[in-house]
Structures are given as C-alpha cells and as structure tokens.
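> can't give you the sequence, but here's the structure:
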C-alpha cells in the first residue's frame, strides 16, 4: 500500500495541487492541504482500501483539512468566516471527475507562474517547483545556480502573486503570446530533468517527460503556434529513445551504443510530422532547430550514418538565435564527430575557461572523452574524476567510475 500511495503521489500530486490552488486561492494553503491529504491517505487507505477516484478523494480531503486549519488558527471573526464560506461555496463535487477542468487547472497554474509581473528567473523557479514538483536542488541544477538562490526566487514569486493579486487563470487569447516563451521554456526544463535526471537512481524520470509532453499537447490545442509544434516535435523525438537509454541492469547507454530497434517509431513518426509543420508555418524558433537536430539522429539507421555536418549547421543557427553554453558544448561534440577529438577538446577547453560550465559535470565528461580518444590517459582520468565529483545521478556515476577503472587498468598495463 505504501508503494501504491507513492506511485499515486508521483503521478497525481501536481494535478491535485493545481486544483487545490484554484479551490483555495492560495499557493501555501494548497501545498499544506496537499500534504495533509496524502498523510490522511496513508492513515486510512490501508484500512479502508483505495477509493475508486483517488484524485477526487485527495482534493476533497485536502480542501476540508484546509478549512479545519482556518478554524483552528484564526479567531472566528468575520474575515475567517468569510474565508471558510468562500471555500465551501466554490466547490462542486462534480468538478473532481471533470477531466477537462482538471487539465485546465494545470494550464492555469503554469500561466499564473509565468505572469509577466513576476521576474523571469522567479517565474521559472516557481513553475518548476509548483507545476512539476522538482526539488530546489534539481531546479538549481537546471539553472546552474546555488540552491539558496532558487529558494529565494520561489519565495519572491509567491509574494508577488499574493501582493499583486494575480488571478489564477489562463489569460485571454490576446494575452497568451507574451507569456508563451516562458511557458515553453518551463516545459522544456521539466522535460530535460526527466530525460536526464540530475540526481537519484534513475537515468530517466518518465513521469516528468510524460508530463512535459502532455502539457505541450494541451498548449498546442489552446494556442496553435510554430514554436509549440517545434517543442512538441523535440520532446517526442527525444523521448522516443527512452527505452534504449538504459541497460537491462539500469545503467546508462550512450547514443552510439543504443539498440535503435528499441526506439519508439510512433513517437518518431509524429515528431517528424510536427517538425515538418513547424518548419512550414512561420519563423523557425529555437525548439524547432533543436527538433531538427534530434530528427537527424532519428533518421539515421546506424550511428555511422548520422549527418554530423548537418547537425553542426543546425547548432550554428541555434547559437545565432540564442547563445547557450550548453548548446555550445553540444556543438563541440558534433564538431568533434566531423573534425576529430583534438578540435573537440579545443572547443571544450575554451568553454570551460569561460567559466559558465565549470560546475557542469557533462562538460568535464566530454573533455575526458576527448582526452581518452587522444590517448592522454592520465589527463582523461583526472577529467573523469572531476565529472564524477560533480555528478549526482547514480547511473552516470557508475558509468564514470567504469571509465576511470578502464583507463587506470590500461595505464597500469603499459
């Protein structure tokens, strides 16, 4: 039963939270109600059984516990009574079975977090925390900033929502475009955390990749736009490789070593179709360019048939549209596939010297791999050890240790 409740928490908690925010009108109150609801489930479900509609049970339980907290914490003056009556009056039991309304709650939440009066960095941090339940540490990893900085941004965003009385709603159609870039970036970061988890025992967090794809589909229905199609294409093409990215023992499998027969051909088909639509319908955005890169991998029947020159060209376009140190790192890897490891090493060294990716383990891992290819074993071992020290994901740590062991053994044989 404990495992079942944990599974329901992972799959349903953010939707429960979104609905509780709408019903309670307050982020902090809704978060407290969410935890109270799951605590109640842990007490009663082992005895009474799992309800037929766990989502509805959790929303109802959280809401009524919020009312109980108001009663206990407040003097029963007019303001407390008004709050309590508003909570009772705003609830319709049929809502918890209305799938469309539940989905709308998620969109309301993401657009509220991305309101233009909230500072951009605080928007992102809060959206990732509240919409997808990423930890402060995971968000810090996504932004390459210290965790306390992320915590301060989230507090700042909540205070702004409260003081500015930002409504919890999907904005009118004419207001959607000004928030679209931020919303897309939030979904993109959610997917990235799921596609390559920053910490923990799993290579992939399928709950996050699936949620990101689901939210993008909802957004595509709400606001058909080439950038939305480009993002959906990118997510589908990347997620198509999910089953091949981990070995039977749960370890990390690099792209070149993946069994392409495990790639999800239906996602590839839809991803390529969405990409074609995005390319035909307006200015090509950054997600469409990234989708075009992913498409080159998807189309290649073998690693050797990958068109790396074309991929480098797409990275050049991407960096001309929006500079990104991580995109520069990925471009360096692509360039190395065309011009050799020595050129790749030169590019990665320049990126690391700039300082922005000094704490990013994949930059040091890429450098180590180039050094390994060039036969510089001692330097490669040192770079892998730096990557290992910075890495927090268990399968990646195992992979890095294996590389270090292989190089150490090879050096001892010489």
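Perfect, thanks for sending it. These numbers were taken from a predicted model, which means no experiment stands behind them.
> When you work out contacts or count neighbours from here on, use the C-alpha atoms and nothing else.
Will do.
> quick one, strands of the protein?
199-200, 392-393 (DSSP state E).
> ranking those strands by burial, who's on top?
Of the strands of the chain, the one with the most neighbours on average (mean count of other CA atoms under 10 Å) is strand 392-393, at a mean of 17.
> Can you list the helices and strands that it packs against?
With contacts taken as 3 or more CA pairs under 8 Å, 6 or more residues apart in numbering; DSSP states H and E, strand 392-393 sits against strand 199-200.
> Give me the contacts around the strand it packs on.
138, 391-394 (CA atoms under 8 Å, 6 or more residues apart in numbering).
> Check these against residue 14 and report the nearest one.
Proximity of the contacts of strand 199-200 to residue 14 (CA to CA) peaks at residue 138, which lies at 16.3 Å.
> Let me see the contact set for that closest one.
193, 198-199.
> of all the contacts of strand 199-200, which two lie farthest apart?
Within those, two members stand farthest from each other by CA to CA: 138 and 394, at 14.4 Å.
> quick revisit: of all the contacts of strand 199-200, which comes closest to residue 157?
residue 138 (17.9 Å).
> Against residue 323, how distant is that closest one?
Distance from residue 138 to residue 323, counting by CA to CA, to the nearest Å: 23 Å.
> and if you look at residue 222?
Separation of residue 222 from residue 323 (CA to CA): 29 Å.
> So which of those two has more stuff around it?
For residue 222 versus residue 323, neighbours defined as other CA atoms under 10 Å are more numerous around residue 222 (14 against 11).
> Any chance of CSV for the contacts of strand 199-200, columns distance to residue 19?
Shown next, in CSV, are the contacts of strand 199-200 (distance: CA to CA, whole Å):
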residue, distance to residue 19
138, 24
391, 36
392, 33
393, 32
394, 34
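> Check the residues you listed against residue 117 and report the nearest one.
When those are compared for distance to residue 117 (CA to CA), residue 138 wins out at 24.7 Å.
> quick one: the residue nearest to the spatial centre of the chain and residue 211, what's the gap?
When CA atoms, centre = their mean is applied to the chain, the residue found nearest the centroid is residue 190 (1.3 Å). From residue 190 across to residue 211, the span is 8 Å (CA to CA).
> One more: residue 50?
Here residue 50 is placed at a distance of 24 Å from residue 211 (CA to CA).
> can you check residue 266 too?
Residue 266 sits 18 Å away from residue 211, going by CA to CA.
> another one to put next to it:
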C-alpha cells in the first residue's frame, strides 16, 4: 500500500507546497505515524487522504517552527485542504519522474532520487544497485533534494523541447526499478512482480509521451521480453530456476509478441542504443524453443556491440557468459579477469557466481566451489543463496 500511495501523497504535497526536501520529510513522518497507528486502529477507509492530511500537518508544523516571521501566512495555508485530485494532462508519477530527473542534478543523483521518491525503494536497495554503502546513498539523496530546492525546481512537466534531455535518466530509473523487481537484491523472495510491473507501467507512460523516441521503445521492449520469463523463474518452493532449466511453455507469449513488435519498430531507425541492444539479446533468447537452440554466436556479437555502446562491469559479466557459450569457457573467464581487480566488483556476488559457473564448465570443480561458496556468502537474496549452495553441494558432495 505504501509503494502504491506514496507517489500520490508526495505529488499532492508538492503541488501545494513545492519544496521537495520538506515534502519528503513530511511524507516520512506520515509513514511513521501510519506504521504506529494503523496496527492498532486498522487501515482507514481512505488511506491516501489520511496520509496527505497527516503529512500536511507535519509540514505546517515544521514551517511554523522554521519560519516564525511568516506564521500567519502558514496558518492560513494550513486551513486550506491539500489538493489530492488527479492533474489533467499527465500522471502524477510521470511528473515526479521528470522532476527528479532535473538537469541540475548529476545522473547518479537523478536516478537515485527517483528510485526513492517514485518507486519507493529503500535506501539499502538503491545503494546495492550503485555498489555503495547505505550511508553514502543517504547523503547523496539529501544533497539531491537540497540541489532541487536551490534550483527552484517545480512540480511541473518540462516543456516539450526539454523532455528528450531528461529521458536517458528516466530510462535508467525505470530499468533499475524493473531489475530490482525481476531479481531482488535481498530478502526471501526472488521476484517482486508488483515492482517489475510498476516499472513497465512507468515506461509505458514515458513511451506514450515520447512515442518516437527509439531508446524508450527499446527499454519497454526489453522489460516486456525479460518479464515474460518470470512465471518460469521460480519453482513451487520459490527457489531460482536457471535459464537452462526453465519450462519455456510457461513464458508469457503475449509479452514476447509485444516486445518483439516494439523492437521491430525501433531497430530500423538507428542509432542503436543500449536498451535496443539489450532487447535484441532478450529477443534471441525468446526465439529459442529450448536452451540448446540458443544462438549464442548472435548473442555474443550483440554483447560485443553493447560493450562498446554502454560499457559497464555488469555488461562484461553477461558478455563473459555469452562468449563462453559461443567460444568456450576459457575465453569467457579471460573477460572476467579485469573485474577481479575492481574492489567494488570483488565484493559483488554476481562476479563470483559467474566465475564459478564458467570454472565449472572449464572443468575446474575445486576453483568453482571456492567461488560458489564466496558468492553464496555475499548475496543478500535467500533464493539465490540456496541456489548457489546447491551448486556448491553438487560439486563437493557436502549438503
């Protein structure tokens, strides 16, 4: 309920008071009040109105304390109801997306602030996506809100000519939200389907606003093609089922068809960006009737293009798997070697999980076991931990 209602409450406060940092503080106050009161009194019939009322009161209280010289004006504002009706012409969530992606902010701050304000991700989840400590991310978010205040940012949609400039950050946000829903960084569930579908909903709104932007189309196609696998990614116990073992009859054909159609519209128009390339890779997987039929050579070529268009450690991880399947595990392992020198990546479970898998394919079970053990220790996801420990047990014979 909090994830669903928080953007609307935040939007109502921003429309009335305009101050992003003050509104965020008031919103958190309302969340704390609800967490303390609702278990005792029950959830109110109109939770959004309740949260708006409490947040507005807390905001006014702060204004009284901080701006005594304008007390009369603030008291008058407090007597006026907060406007919680929908705004015509654009969804509140879309307005929040573009507000948080204000050009006064750096790209990492744009993405981080939007993940917090629009998607409701915890600071720990955002920090994990950026490979930084939670305290560092908290400071980054505080600075971002202060920057918006100093820049005089308003809760309005940018003019049409300014929209494309903010799209790249918005797409990063939507994709990171989707990634957290598709594979949770922590907890006892592998998937958060609601969060993944929220990311798709947001991306659909951006696509509706900018239908001719081919990277937006590519991002939407990527999410649809990837989310299509979700029904087959876990077994009855909620444990991870790797791509090679998934029952592809459970993949959602409607999402695959829509994703392939969108990709077909975007690709011929170039230039080709990272999301179009990633969507093309997902489409190759979707077209294979079974895992052994996967065209790894084509996927390897696409990853080579992606590594030049949008290089990143995680692109290299995925590229190493594709290259290993196409050209042999030794070639894939060589791609991973530079990542072992990166302190941030050395502490990320995915590097060790991929390395363990390729070492296993290479015929080095002892080294593979070492990296499976390390990956299982580093991950915060219990389903991934159980999967990695099963792979470890298969190699060592110890359960």
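Looks like it came in fine. No experiment lies behind these values; they were computed from the predicted model shown.
> related to what we said a few turns ago, of residue 50 and residue 211 of the first structure, who's got more company?
Ranked by neighbour count (other CA under 10 Å), residue 50 of the first structure and residue 211 place residue 211 first, with 19 against 15.
> And the more buried one, what's its match in the second structure?
Using TM-score structural alignment as the criterion, residue 211 of the first structure maps onto residue 198 of the second structure.
> what sits against that match?
119, 178.
> Residue 198 of the first structure matches what in the second structure?
Using TM-score structural alignment, residue 198 of the first structure lines up with residue 185 in the second structure.
> next one: residue 296 of the first structure
Alignment note: residue 296 of the first structure maps to residue 284 in the second structure; criterion TM-score structural alignment.
> So what's the residue count around its match?
Count around residue 284 of the second structure with other CA under 10 Å applied: 17.
> was I right about it contacting residue 293?
No - between residue 284 of the second structure and residue 293 there is no contact under CA atoms under 8 Å: 10.1 Å.
> Please, where are all the helices along the stretch 251-399 of the second structure?
For the stretch 251-399 of the second structure, the helices defined by DSSP state H, counting those that start in this stretch cover 253-266, 274-287, 296-309, 313-327, 329-336, 343-346, 349-361, 365-378, 382-396.
> Among these, single out whichever gets nearest to residue 13 of the second structure.
With CA to CA as the criterion, residue 13 of the second structure lies closest to helix 274-287 of the helices of the stretch 251-399 of the second structure, at 33.8 Å.
> mean per-residue distance, the closest one to the first structure?
Following the fit onto the first structure, the mean deviation recorded for helix 274-287 of the second structure is 0.7 Å by mean CA distance after the TM-score superposition for the first structure.
> in that helix, what's buried?
274-286 (16 or more other CA atoms under 10 Å).
> report the angle between the axes of it and helix 253-266?
Interaxial angle of helix 274-287 of the second structure relative to helix 253-266 (axes from the mean of the first three to the mean of the last three CA atoms, to 10 degrees): 140 degrees.
> Helix 274-287 of the second structure: how far from the chain's middle?
Between the centre of helix 274-287 of the second structure and the centre of its chain there are 18 Å (CA atoms, centre = their mean, to the nearest Å).
> again with stretch 160-176 of the first structure
How far stretch 160-176 of the first structure lies from its chain's middle: 23 Å, per CA atoms, centre = their mean.
> ok, now stretch 277-290 of the first structure?
The gap between where stretch 277-290 of the first structure is centred and where its chain is centred comes out at 21 Å by CA atoms, centre = their mean.
> What lies in contact with that stretch?
For stretch 277-290 of the first structure, the external contacting residues (CA under 8 Å, 6+ apart) are 225-227, 229-231, 233-234, 275, 314-315, 317-318, 321-322.
> Check those and tell me the two furthest apart.
Farthest-apart pair in the contacts of stretch 277-290 of the first structure is 225 and 315; separation 22.3 Å (CA to CA).
> which one of those two has more residues nearby?
Counting neighbours by other CA under 10 Å for residue 225 of the first structure and for residue 315 shows that residue 315 has the greater number, 24 against 17.
> Contacts only, for the counterpart of that one in the second structure.
By TM-score structural alignment, residue 315 of the first structure lines up with residue 303 in the second structure. Going by CA under 8 Å, 6+ apart, residue 303 of the second structure touches 277, 281, 315, 318-319, 322.
> Looking at the residues you listed, which one is closest to residue 62 of the second structure?
Proximity of the contacts of residue 303 of the second structure to residue 62 of the second structure (CA to CA) peaks at residue 315, which lies at 45.7 Å.
> that older thread, turn the strands of the first structure into TSV, columns for distance to residue 155 of the first structure.
Putting those into TSV (distance: least, CA to CA, whole Å) gives the following:
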stretch	distance to residue 155 of the first structure
strand 199-200	24
strand 392-393	26
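> Of all those, which one comes closest to residue 126 of the first structure?
Of the strands of the first structure, nearest to residue 126 of the first structure by CA to CA is strand 199-200, at 19.5 Å.
> average distance between the closest one and the second structure?
Strand 199-200 of the first structure versus its aligned partner: 1.0 Å mean (mean CA distance after the TM-score superposition for the first structure).
> Residue 1 of the second structure versus the residue nearest to residue 38 of the second structure when sequence neighbours are not counted, what's the distance?
Spatial nearest neighbour of residue 38 of the second structure, excluding adjacent residues (CA to CA, 6 or more residues apart in numbering): residue 44 at 7.7 Å. Distance, residue 44 of the second structure to residue 1 of the second structure, using CA to CA: 12 Å.
> Then residue 57 of the second structure?
Using CA to CA, one gets 21 Å for the distance from residue 57 of the second structure to residue 1 of the second structure.
> and those two? which has more neighbours close in?
When residue 57 of the second structure and residue 1 are compared for neighbours, residue 57 comes out ahead with 17 against 7, by other CA under 10 Å.
> shouldn't that one be in contact with residue 79?
No - look at residue 57 of the second structure against residue 79 with CA under 8 Å: they stay out of range, at 9.9 Å.
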